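Engineer: predicted coordinates and the sequence they were generated for:
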Amino acid sequence: MKLSTNTALILIDVQNHFDNPELGNRNNLNAEENMATLLHVWRETNRPIVHIQHISNPALPHHPGRDIKEIVAPLPGEPVMIKNVNSSFIGTNLENHLREANIETLVIVVLTTDHCVSTTTRMGKNLGFTPYIVSDATATFERVSFDGKLYSAEEIHTLALVSLSDEFATVIDTLGVLELLEG
């Protein structure tokens, strides 16, 4: 199946905050470059793009960690929706925006895999959209579990994608997305 010219690229939480070394080790260190590649193709082919920015508390003063990374910064006219929870569909106009544009298929890139990509993808599928998650254009961090065991970023990333694959989304890499583009 090809991805139509009306397939939306959804860039979620690609923000400076995720460069903070206190977050620990991260996988997919080239994720932002892959996001930028997809964004360039979407712009060149006039496909729909939506940027999602996480701001937990809009009342707090501006902090540079909130800013969208320069490598995928929105251009004038590209929608930027502000969210304050994990799902990009809660508290935003994302669903209405997509429906008004007759968009059914979503290509999702995000920081981080096990949080906002998981929540947004599950909800998107439940709302009737067809999500694709770009495995090498998403990333996460290592974490210590409830039982004190340290899980690597790659383990968490892989398991998050495994839990979404097939039931909630098609998991694909950047090259695979480019090969599926129609037109």
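Structural biologist: That came through fine. Numbers count the residues shown, from 1 in each chain.

Engineer: drop to CA atoms for contacts and neighbour counts, all remaining ones
Structural biologist: Fine.

Engineer: so what secondary structure elements neighbour the top helix by length along the chain?
Structural biologist: As assigned by DSSP state H, the longest helix anywhere in the chain is helix 31-44. Secondary-structure packing of helix 31-44 (3 or more Cα pairs under 8 Å, 6 or more residues apart in numbering; DSSP states H and E): strand 8-12, strand 49-54, strand 130-139, helix 174-180.

Engineer: okay, these in CSV with distance to Leu94 and mean neighbour count next?
Structural biologist: As requested, the helices and strands packed on helix 31-44 are exported to CSV (distance: least, Cα to Cα, whole Å; neighbours: other Cα atoms under 10 Å):
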stretch, distance to Leu94, mean neighbour count
strand 8-12, 10, 24
strand 49-54, 8, 22
strand 130-139, 14, 25
helix 174-180, 22, 14
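
Engineer: right, so of these, which gets closest to Ile103?
Structural biologist: Closest approach to Ile103 among the helices and strands packed on helix 31-44 is made by strand 8-12 (6.8 Å; Cα to Cα).

Engineer: try this one side by side with the last:
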Amino acid sequence: MDLHDDAALIIIDVQQGFDDPVWGERNTPDAEANIGRLVAAWSDASRPIVLVRHDSVSPGSPLAAGSPGNALKPVVADAPHELFVTKHVNSAFYGEPDLGAWLEARGIRQLVICGIQTNMCVETTARMAGNLGYDVTVPLDATHTFDLDGPGGIRLTADELARATAVNLAGGGFAAVLTTDEVIGAA
């Protein structure tokens, strides 16, 4: 991996509300620690960091704006950052302020995307970034998700969903899927 000096670290929805038991079983117990390692590497290299927060509009959501669960987790709450985006949907490209415009104004073309949930907001943001022509990397072990029920009684575990995300992103040509160690090694 060739990491540009201005490669942006995009940290998606690392919020207290994801600790609520309502979400169920999660994977990647070291995700937050790996996110912290990425923040340290980006800070040490003076690369740009973007924090993204999901302000849910769903009634009763643990991520509702103004609720305790809306707050960022300690691992990123005090992270130095150049942009703070809030959103109501899966993609950080549909938030405020405009992530795409901010990246374009700075000429940033390489993104490393991590956070919560792997198969939801992280994958959606990475897919959009890939479609928009960015060079995208997702350190999969710096993400986590939860078991999920689908149609017809199908239930996938968090690990199965993470593997599907890895296949979707890498196999679909949206993003490189690496480990935190591999990304930090390039930093």
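Structural biologist: Everything's here; your move. Since the model is a prediction, treat every value here as computed from it, not as a measurement.

Engineer: orientation of the longest helix of the first structure relative to strand 49-54 in degrees?
Structural biologist: Angle of helix 31-44 of the first structure versus strand 49-54, following axes from the mean of the first three to the mean of the last three Cα atoms, to 10 degrees, is 140 degrees.

Engineer: how about the helices and strands packed on helix 31-44 of the first structure in JSON lines, adding distance to Ser152 of the first structure?
Structural biologist: JSON lines is the format used below for these (distance: least, Cα to Cα, whole Å):
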{"stretch": "strand 8-12", "distance to Ser152 of the first structure": "22"}
{"stretch": "strand 49-54", "distance to Ser152 of the first structure": "24"}
{"stretch": "strand 130-139", "distance to Ser152 of the first structure": "12"}
{"stretch": "helix 174-180", "distance to Ser152 of the first structure": "23"}
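
Engineer: ok, which stretches of the first structure are strands?
Structural biologist: 8-12, 49-54, 80-83, 105-111, 130-139, 143-144, 150-151, 170-172 (DSSP state E).

Engineer: now render these as TSV, adding distance to Thr37 of the first structure.
Structural biologist: Supplementary listing: these in TSV, determined by distance: least, Cα to Cα, whole Å:
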stretch	distance to Thr37 of the first structure
strand 8-12	12
strand 49-54	13
strand 80-83	19
strand 105-111	11
strand 130-139	10
strand 143-144	29
strand 150-151	29
strand 170-172	15
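
Engineer: nearest to Leu98 of the first structure, of the helices and strands packed on helix 31-44 of the first structure?
Structural biologist: strand 8-12 (8.2 Å).
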